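A.B. asks: Sequence and predicted model, in that order:
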Amino acid sequence: MTLENQLIKKTFYETFMEADEKNPIRVLGEAFLAGHKDGTADISAIRFAQGEVYFHNKDYEAAIFKWENTHNDLEPWAKKNIADCYYEIGQLSTAEEIYKSIDTESSVLQSEVALQLFSLYIDQGRLEKADQVIKKAVSLNPDYPNVTDIARAFFEKHKDWKSAIELAVNEAIRTESHHWFDILKTYADQGLTNTFEPNYFSKCLVVLYGVDQTRFEQMVHALWNGYRNESSYFSWLREFNQLFLNLDANREQSWKELSSLYQETYFELIDGTYLMKELAEIIPNLLTNWIKIADRADALFASAAVLAWSEKFPSIISPEVVNDAENLIFHSRNEIDGLEYSLTLFDSIVKWAEAQHVDPGHRFRWLIRELVDFETHHVFVAGTSGNGKSAFINSILGENIQAAPTSSVIVFKGDDETEIRKISDEELTTFSSLDEFQEAVDRRLNKAVDNAIIEFSLPAPILQENRMVLMDTPGFSDCNGMEGEAWKYLHFADSLLFVLDANDPFTEKEQEILMQIREYAPNLPIHFLLNKMDEIYDEQEAASIVEDTRSRVRAYLPQAKVLAYSSRLRSRKQQNDLAEFLKNLNRPIAEDDRIEKILIFIRNLIEHLLDKRSEMENSLADSIKWNEEMVTKLSGAIHQLTDLKKEKVRIITRTFHKVLEDIRSDLSENIPKILRESSDMIQEDSDFRKIHLELNDEMNRRVHAYINDKILPELYRSLQEWIVTANDELDHCQSFLDEMSDGFNAMYGEERIKLKCDFKVLDDWCRDADRMTSGVQIEKVNIFLRRTPYQILLKSAGRLLGAFQQNNAILYNKYKQFVENEDYLDVTESITNKLLLQFELFAKSLERDISIFFRNPFDVLNQMVEETKKEINDKEEELEKMRSNPETYRDPLTLFEVKLRQYEWITISAKGVLQI
């Protein structure tokens, strides 16, 4: 045992013991006494050893005394041992102070002191101090026994994963020990490493690669999965791929786990979640690393991915890697279900488009569904105008279906029932009759070629027996060949039947068209129908034409078949020849051919969706402009309605006031007259003491009778005429608003605005007019009892003189003169005001009532303005978002295009033919 081990274990005293000695206290005591006497022995060493013995026997006071008197090289250890004593007796503060006062160059003693302090701090619950001291101990001497294990246990116990991971990384790099790499992998498996920046592990990975490549792969897998779904994931991909790029890994080594990880990650990256600018710095190195280690199972995808990206983005991948991919793809094992991958790609594009609120269209869904039907053969019937293509199809179907050249692509299918559907991008439409169908596809009525497909299902034995569909398209013209939309459906066909005119077969124009078809669809089998043979009357000449045509055709297309045919004839031989001809056309459908067609239409779908983006932007811009114009028009309509309301308020209130003015004039003229005429009740023999009372009553009676018998009926009649006039005015308003509604609805293209006024107002006016003119109880008016000086005098005179008969003549004349000469203006005005008060109040409510009449149109128009403004705002925000972030739409389509190109390369590799 070395001295340091003895000092650590406090067994230094054994150096004084003989082999057979059992009592260290006696041996050391004798040695101390002898040494003290002769002065030659190292007394401090003996004291140090005595202290150890006392310590082991728990005599800590004696041990401390001995160690305090140690003054040789063992003094630092003596101090440490003194601190141990205080630690044992529980005086932790004193122990800590002594431990910290020890000054030594011995790394062993420093480590021991650190470990003791570590334990002391744990006992005190001072975990931060414990953390600091154990890290210092590791840093000071990581090779010291158990120090790193103690540190790891402490970090793990207290879930200090950052410190635990740092310890594992540092020790793994320092020791290159599998033990520490395995510990680090355990942390990564638990998802504890993702709090570190990825570059923190780079050096560790490089070391591990040199130590153990299997463990390297496992470690990478654990770290990779730890960073997945974290914000630092792309940092990890950048860092690791740059690191791995500089390592000498290759396909000669086994990298199955890492290769699968690359494939999984690659497909995650291109699923449309990320933008191209995010992928630009990731993909090149990722693909470069993937292809250099790809195993046989993943090599096909890796090489296809490299080739697809290098085509879409030239120069992002080095030529050496591209060349490697080109060589690898044709030597890779192809066990991929191409149909499943193609349909999955199509479905993912459709789902993405729907999530973007873009309809991918019924047409593409129909095309893909039809192409998946491997039992049905698609025959594309083509030919120049006038060659009898429609007549041939009619003869095949046994019905006169096509009476004119078509402007659409028509697919004739055999079925038990007849059904005609139009399949466009926007909708599915069913035709209710053959006439409706013929009108829809008649090229003479429809100049432009519709991109829709007409699916015509009908009982057609020849189609049903041969599991065949015929595709008729707009014919080739002399100027432009086949219409542009029709070309697209060449890829839908399994074979093409080109109709020739026997009178002038296989012209230069037809040869040019066929060459264009070969260029557009190089793998499409082409055969010919030599039509109108009935117009060649000489059999020998007919045979010569057929043979000559076959020779000329085969010079261009050696595999092509030619059938002589007449659409007008119904001979059994011709029917048998046709059946045999069609049977030969109906060759087995290769899955790879259909997959290739599906991929072509997926590419068309991507192009369609890219075009849709521009259409959407233009549509939004047009919609915003149109809605802005509508806001202007709606606001103008509101101003018109405001002016109209003001005008009607003015007209209706004016005519009502005219009625009141006429009545007031009548009352002003006739009430004074009635009151004056009341003088006829004054007689010479009247009782002039009461005559004034009788006159007042009679005047009120006559005025009331006049009002009820004449004024109110006249007022009722006038109000009814006023209501009729008002009704005419309001009817005119409603007619105007109906025209306005029709105008707006015509612009909207739907019934969105209905400006209906509230004619209940007229009912209210009729009821009020009836109420106000159905007998009026007017309060009795004081007409002849007013307290004017003259009246007072006259009444007094009546009381005084009325008692004398001879004075009656005088009073008679005075009374009569007074009644007949009074102007009664104030009385008339009072009666008139009381009578017309409710009519005046009614007049004041007219403006409110007319506003109620117009309230609904105002509400509708104002609501339309608000809704339109909101729509403008929403569409402006949407358009701004589209224009400011076009990549959010275009980038996923770009990635779909890259994925499509991968599948195309896989399809090419299956055929073993390199396409440039």
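C.D. replies: Perfect, thanks for sending it. Not measured: the values here are computed from a predicted model.

A.B. asks: When you work out contacts or count neighbours from here on, use the C-alpha atoms and nothing else.
C.D. replies: OK.

A.B. asks: shouldn't Glu156 be in contact with Lys162?
C.D. replies: No: under the criterion of Cα atoms under 8 Å, Glu156 makes no contact with Lys162, lying 9.8 Å away.

A.B. asks: hold the first one in mind and look at this next one:
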Amino acid sequence: MMLENQLIKKTFYETFMTPGEKDPVHLLGEAFLEGYKDGTADISAIRFAQGEVYFHKKDYEAAIFKWENTHNDLEPWAKKNIADCYYELGQLSTAEEIYKSIEAESAVLQAEVLLQLFSLYIDQGNMEKADQIIKQAVAFHPDYGDVTEMARSFFEKHRDWKSAIELAANEAIRTESQRWFDMLIDYAERGYTKLFEPSYFLKCLAVLYELDQGRFEQLAEALWTHYQNDQAYFSWLQEFNELFFHLGANRKQSWKRLSELYQDTYFELISGAYLLRDVENFIPNLLTNWIKIANHSYVLFASAAVLAWSEKFPNSLNNEIVREAEDLIFQAKNEFDGLEYSLELFNSIIRWAESQKADRGYRYRWLMQELMDLQTYRVFVAGASGNGKSAFVNSLLGENILTAPTSSIIVFRGGEETEIRKVSDDELITLNFHEFQEAIDRRLNKQMNSSIMEFSLPAPILQENRLALIDTPGFNHRSRLEEAVENYLHLADSVLFVLDVNDPFTENEQEILMYIRECAPHLPVHFLVNKMDEIYDEHEAAAILEETRSRVQAYFPNAKVLAYSSYLRSRKQQHEIHEFFRSLNHGVTEADRVEKMLIFTRQFIHHLLSKWTEMEEKLADSIRWNEEMVAKLSGAINQLADLKNEKVRTITRTFDKVLAEVKEDLTEKIPEILRGCSEMIQEDSDFRSIHLELNDEMNRRIDAHVHERVLPKLYRLLQDWIDTANDELNDCQAFLHEMGEGFNKLFGEERLQLLCDFRVLDDWQRDADRMTSSVELEKVNIFLRRTPYQILLKGAGKLFGVFQQNNLMLYNRYKQFVENEDYIDVTESIIKQLLLQFELFEKTLERDISIFFRKSFAALNQTVDEMKTEIYKKEKDLEKMKTNPEMYHDPLTLFAVKLRQYEWMVVSANRGFSSVTKPS
């Protein structure tokens, strides 16, 4: 190795030096001359040494000459040194070519050549080749010098994290060095390991587990954390858990971070974000590993999770693991914050339900808020119908609130002011007293109302005792009893059952009470014997009370029995009832409330499951209803089109009548006016110009007739026409308003407004004013036309008008012509000129009437388009529901698993029987 170090550093020449010799050039020159003359010495070795000396003195040409003539075993090294010279001279291409041509058996020389090429490519800026050559060097001789460190620095400098991770992983496995594992952990913590499939790191993890379990946990946590939001997450969970299972880890080792990771991951997987098919294959392995390593802080959660999962998915977990969980759960230290975890679970279900638009859950939210209030004690007031329960509640509150048999659950609580709220699944609204009475009246609501009425009022007994009364409908039928008990019994901290002193503790009442005890075995039950005022003999009353107490305590040994009269108010009774409630309220335990919250959470899950079918049916019904509405709206559009066409015909026809009447008048009057102009012709008229005078007078008289007679009449006719059109269009608006109201009743909202544009009437009025006030008739050639007779008359007038004796003849001829002419062409010309703008106006009527209906058409068409879009969306939703029911059911199943886990933890806390263990 010493020789190879000399060859690498180019100090082979020192082997020729004697102690104290300082001039290697002179010494090697003499040795070369002597060897050359002798012929026996290895002058190639001397040449090689001379080349080294010249290289150090930067005489690269001399060095190259010497090394080119080296032909012994040093020739490969000489070739490498020649390439080094060209490298120093900056002739990189030549150097590269020589490096690549070197063939040598020495692994050291091969490694040196690769490293030189690596440096050369970096200087060339050819990072791709540099990357390839350094990887080649690492693969060829990873233990040579600093080759792996050079590679790591190069990869990190160029942010080639894939290559850097491959190097660290390979070296960690090969060398089992903590340094390389630490690098891998660092890369994982920075998130670079997501570039690889999880299976790539399994061998590293297996090796590290045997070397250092602390670092194993670090690497596993870093990989786990950064795969969490990656598409390879499930692959990681499956493959890591299979590996970890076979590594044989146990809780004797310290696995704090992994314990926490297992818990967080399990909760995430059953959070409702995933389907069962996504998680059910690897959750059993995950739970198995979790319970094997869970430390004291997590063993309760782990064992409860195993038991809950095995209940829901029998045979998915090994029996030994389940038995181990059963042992551990009752040995575990229970530091379970039940209120926080239970509320978080409920809120996660609410968020999921909102995302699915399944249920707003206002009623269950209200129930949860009530249970979180540990300061208020709630009494479930029950009793058979006719026992005076309502009278008792009224007397207790000091107000006549319950005036008729109720159909609702009413919660009375103390408050500074009276406030009434109705809490249902879909809404939370405030009511006035009249609305409250209507809402709870059984006569108006035959079925049990699923809403809760919250009635806050300043009642001293409620405020002083921090008390809330849960008033229920009177029970005669098992169905009504079951609905009230199952839905709201667990809201209560105790039951106060009202008996009738005239027939206390009947078989029917016993049946009701047994059912209550069956549903809530540990819920305290107490009794109030009501209507004591109806027993007039005190001894008889005392005997009945004692007998009732005896019979009651045979079933309920710890029950209190209180005598009461709703109509007799005495200080003694007031004191006793206060003491009674005060004795009940010794504070509420958090554990009791956690149990109740879990019960209502399970109810909510069942409620949401039942919503699936309801949602499917509602979607189908909604689609059918929307399709029917689209058909009706399309019919309305066609009806509106028919109405529009009808109004176009009607209004146009009436306008035609106006014009026809004017034409008829003009056709009759114009010829009369023109014939009347014959009076202008006298025997002494100047017949040379009479035709001009007649033409002017005829035009003047026509113009006067048009402006004084025709246009005023036309204006009146148009006003009548506009009034008629207005009536017609108002009838249309009334019809459309009625149509819109009909549709809005079907919609249940003011969705459709069918408005008409009455501005067209204003436009018509302006046009009528304009057309009848600004008419300027052009002068008509009435007597100047070139008809044969007129030409003869005008010619005769000019020829004979100069002779007085011819006037009589011309007079008679002109008179006869004017009075006998039909003037048809003239009349038609004047009518055409006068009515042209009215005829043009008539052509715009259809457009104007279309404008009148335009908003209504637009509203109807827009509504149809909206409903078609709604139908399309709902059809997609329905198809999704039918083809992928697991999208809805699976999250609820996983919520139920988590709920069952918490129920097991409550059982552990109680170290015994709990109502939550009752099968659902």
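C.D. replies: That came in fine, so what should we check first? Not measured: the values here are computed from a predicted model.

A.B. asks: What's the TM-score once they're superposed?
C.D. replies: The pair, once superposed, lands on a TM-score of 0.89 when counted by TM-score structural alignment, normalised by the length of structure 1; 909 aligned residues with a Cα RMSD of 3.8 Å.

A.B. asks: Confirm that Glu454 of structure 2 sits in a helix.
C.D. replies: No: the assignment for Glu454 of structure 2, made by DSSP: H, G, I helix; E, B strand; the rest coil, is strand rather than a helix.

A.B. asks: give me the number of residues near it?
C.D. replies: For Glu454 of structure 2, the count of nearby residues is 21 (other Cα atoms under 10 Å).

A.B. asks: residues in contact with it?
C.D. replies: For Glu454 of structure 2, the contacting residues are Ile410, Val411, Phe412, Arg413, Ile420, Arg421, Lys422, Val423, taking Cα atoms under 8 Å, 6 or more residues apart in numbering as the criterion.

A.B. asks: roughly how far apart are it and Trp366 of structure 2?
C.D. replies: Taken as Cα to Cα, to the nearest Å, the spacing of Glu454 of structure 2 relative to Trp366 of structure 2 amounts to 10 Å.

A.B. asks: Leu719 of structure 1 matches what in structure 2?
C.D. replies: Under the alignment (TM-score structural alignment), Leu719 of structure 1 pairs with Leu718 of structure 2.

A.B. asks: How about that match: what's its closest non-neighbour residue?
C.D. replies: Spatial nearest neighbour of Leu718 of structure 2, excluding adjacent residues (Cα to Cα, 6 or more residues apart in numbering): Ala768 at 6.6 Å.

A.B. asks: burial count for the one you found?
C.D. replies: 20.

A.B. asks: Quick check, it in contact with Arg716.
C.D. replies: No: assessed by Cα under 8 Å, Ala768 of structure 2 is found out of contact with Arg716, at 9.8 Å.

A.B. asks: which parts of the strand or helix carrying the residue nearest to Leu718 of structure 2 are buried?
C.D. replies: Mapping Ala768 of structure 2 onto the secondary structure by DSSP states H and E places it in helix 759-773. Within helix 759-773 of structure 2, the residues that qualify as buried by neighbour count (16 or more other Cα atoms under 10 Å) are Val760, Leu761, Trp764, Gln765, Asp767, Ala768, Met771, Thr772.

A.B. asks: Looking at those residues, which one is closest to Cys519 of structure 2?
C.D. replies: Proximity of the buried residues of helix 759-773 of structure 2 to Cys519 of structure 2 (Cα to Cα) peaks at Val760, which lies at 73.3 Å.

A.B. asks: Tell me who's in contact with the closest one.
C.D. replies: The contact partners of Val760 of structure 2, by Cα under 8 Å, 6+ apart, come to Asp848, Ile849, Ile851, Phe852.

A.B. asks: quick one, what contacts the residue nearest to Leu718 of structure 2?
C.D. replies: Listed by Cα under 8 Å, 6+ apart, the contact partners of Ala768 of structure 2 are Tyr715, Leu718, Gln719.

A.B. asks: By neighbour count, sort out the buried ones in the residues you listed.
C.D. replies: Burial by neighbour count, judged by 16+ other Cα under 10 Å, picks out Tyr715, Leu718, Gln719 from the contacts of Ala768 of structure 2.

A.B. asks: Filter these down to the ones in helices?
C.D. replies: Secondary structure of these is defined by DSSP state H; positions in helices are Tyr715, Leu718, Gln719.

A.B. asks: Export those as a markdown table, with columns for distance to Leu237 of structure 2.
C.D. replies: Conversion of these to a markdown table gives the following (distance: Cα to Cα, whole Å):
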| residue | distance to Leu237 of structure 2 |
| --- | --- |
| Tyr715 | 91 |
| Leu718 | 88 |
| Gln719 | 87 |
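
A.B. asks: So which residues of structure 2 form strands?
C.D. replies: Remark: strands of structure 2, listed N- to C-terminal, are 377-383, 409-414, 419-423, 428-431, 452-457, 467-471, 494-500, 525-530, 561-563; assignment by DSSP state E.

A.B. asks: Check what contacts the third one and list those residues.
C.D. replies: By Cα under 8 Å, 6+ apart, the residues outside strand 419-423 of structure 2 that reach it are 362-363, 366, 428-433, 436, 451-457.

A.B. asks: are any of those buried, and which?
C.D. replies: The neighbour-count test (16+ other Cα under 10 Å) applied to these identifies 362-363, 366, 428, 431, 436, 451-457 as buried.

A.B. asks: of all those residues, which comes closest to Gly125 of structure 2?
C.D. replies: Tyr362 (67.4 Å).

A.B. asks: how far away is the residue lying closest to the closest one once chain neighbours are set aside from Ala541 of structure 2?
C.D. replies: The spatial neighbour of Tyr362 of structure 2 that comes closest, neighbours along the chain excluded (Cα to Cα, 6+ apart), is Asp425 at 5.0 Å. For Asp425 of structure 2, the distance to Ala541 of structure 2 under the criterion Cα to Cα works out to 45 Å.
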